[in-house]
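K.L.:
Quick one: sequence plus predicted model below, questions after.
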Amino acid sequence: MSNSRHAINCIPVDEWAPSLRELQGSPLPTDRALGVQWDSEKDEFLFQLQLLETTATRGGILSSLASLYDPMGFVAPWLLPGKILLHDLCRKMVTSDETLCEADRKTWQGRWLSLSKLGDIRLPRSIRGMHKGEQSELHIFADASEVGYGVVAYGCSSRPVGRDYNSILFAKARVAL
């Protein structure tokens, strides 16, 4: 799979993947790369979630959070509040199939609704390389509180003429113990 039609056309058609043979002349497909969806036509990562309404239990929350595979940490800010709630439920010794109290259930519903908005996020896949006259920098930000901590790394490049470019490279968030 490639997002370059020129590269695809350099390969004999009989060696193309079956999914590409059907697309001659059509937009390139969305595929999986690095654990997330990749729109190869626009060269962007996107998050197509199929969040099912889960029961308001600790096990239901765990199942929902575990279903979101995010190795690059792009959606870490949306997952952390749910993980904090899960941590609090464990601390309260709530069992996996026990129905949550009203306050915890409302908290989870709010988190679940924010997770459902992840389908609107699109991030550019490309990371610009260093070109003549271009200055590239790595920016790393970290923050912590009593309940969680996180870090994010951005690649930033600026050109003497033209637009600056920033790209998220990696992020992580953890529940504080």
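P.N.:
Sure thing, it's come through.
K.L.:
Please count neighbours and contacts with C-alpha atoms only from this point.
P.N.:
Fine.
K.L.:
residues in contact with stretch 140-149?
P.N.:
Under the contact criterion C-alpha atoms under 8 Å, 6 or more residues apart in numbering, stretch 140-149 has outside partners Leu80, Ile84, Gly150, Val151, Val152, Ala153, Tyr154, Ala173, Arg174, Val175, Ala176, Leu177.
K.L.:
Next one for the comparison:
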Amino acid sequence: MSIDVFTFRIVLKDKPFNRHGVLYVVASIYDPLGYLSPVTLIAKILLQEMCQRKLSWDEEMSADELLHHFANASQTGYGVVSYLHVIGVNRKIHCNLIIGRARVAPLKRTTIPRLELTAAAIAAQMDSKLKTELDLKLAPSVFWTDSTSVLKYLRNALVKYQTFVDNRVNLIRDTYDIMACRYINTSVNPADLASRGLSICYFLQSSLLFSGPDFLKKDETHWPTMP
């Protein structure tokens, strides 16, 4: 059985983060019917903000941009989701999903804290990769977990852990400032969705997964604190 579908093939070249670069990206997307309007609108808003700031065509825009990584694990799997958090003109905040990973828990039983720590280590690896791949000037990243055990592992520098834990703790410490590793309640942790799985219906309707928790759209004073 054959079906009719619309597809888009977009090849983006590395461009500077200025009006020339953003305009090139917008103009390179051929979408006469406007199917990609919700996506291209973000780039057009950014271009508009550059114009409002009266930046020259070759002047790069400086915005506060940082990566937020969320990690979580369950008995069935563990997952990580990463977001780019941009504070633009007039402190307007944009937050969008960049990449996600979900893996099935190993058949050999292991503890939830160890799975949580494994997810946290994957988040650290993703952070390093994204910083290499993204052609952006990024502020220090923030790591979020709903596991107080993971946070205790990271903040306890006096204990010598077993090899499994020690390797992952050192990987995370080498990636993040420990004070940038923060607690989030499971109910608003988008990585919880990645670790447990979603039906396609809920997936398509999940604003939490695609845009991140609502607190990221507010000032840092509204972010969750340690319990």
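P.N.:
Received it, and whenever you're ready, just let me know what you need. Predicted model, so just to flag it, every value in this text is computed and none were measured.
K.L.:
What does the superposition give as a TM-score?
P.N.:
The TM-score (TM-score structural alignment, normalised by the length of the first structure) is 0.36; 74 aligned residues with a C-alpha RMSD of 3.3 Å.
K.L.:
name the element Met126 of the second structure belongs to?
P.N.:
Assessed by DSSP states H and E, Met126 of the second structure sits inside helix 112-133.
K.L.:
still on that earlier bit, which among the contacts of stretch 140-149 of the first structure end up buried?
P.N.:
Leu80, Ile84, Gly150, Val151, Val152, Ala153, Tyr154, Ala173, Arg174, Val175 (16 or more other C-alpha atoms under 10 Å).
K.L.:
closest to Asn166 of the first structure among those?
P.N.:
When these are ranked by distance to Asn166 of the first structure (C-alpha to C-alpha), Tyr154 comes first, at 6.6 Å.
K.L.:
Enumerate every residue touching the closest one.
P.N.:
Residues near Tyr154 of the first structure by C-alpha under 8 Å, 6+ apart: Leu138, His139, Ile140, Asn166, Ser167, Ile168, Leu169, Phe170.
K.L.:
which helices and strands does the host helix or strand of the last one pack with?
P.N.:
It refers to Phe170 of the first structure. Taking DSSP H and E as the definition, Phe170 of the first structure sits inside strand 165-175. In terms of contacts (3 or more C-alpha pairs under 8 Å, 6 or more residues apart in numbering; DSSP states H and E), strand 165-175 of the first structure is packed against helix 76-91, strand 148-158.
K.L.:
Between the ones you listed, which one is closest to His6 of the first structure.
P.N.:
Nearest to His6 of the first structure, of all those, is strand 148-158, at 26.5 Å by C-alpha to C-alpha.
K.L.:
what angle do that closest one and strand 165-175 make?
P.N.:
Here the directions of strand 148-158 of the first structure and strand 165-175 differ by 170 degrees (axes from the mean of the first three to the mean of the last three C-alpha atoms, to 10 degrees).
K.L.:
I'd like the helices and strands packed on strand 165-175 of the first structure as JSON lines, with distance to Leu113 of the first structure appended.
P.N.:
As requested, these are arranged in JSON lines below (distance: least, C-alpha to C-alpha, whole Å):
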{"stretch": "helix 76-91", "distance to Leu113 of the first structure": "10"}
{"stretch": "strand 148-158", "distance to Leu113 of the first structure": "21"}
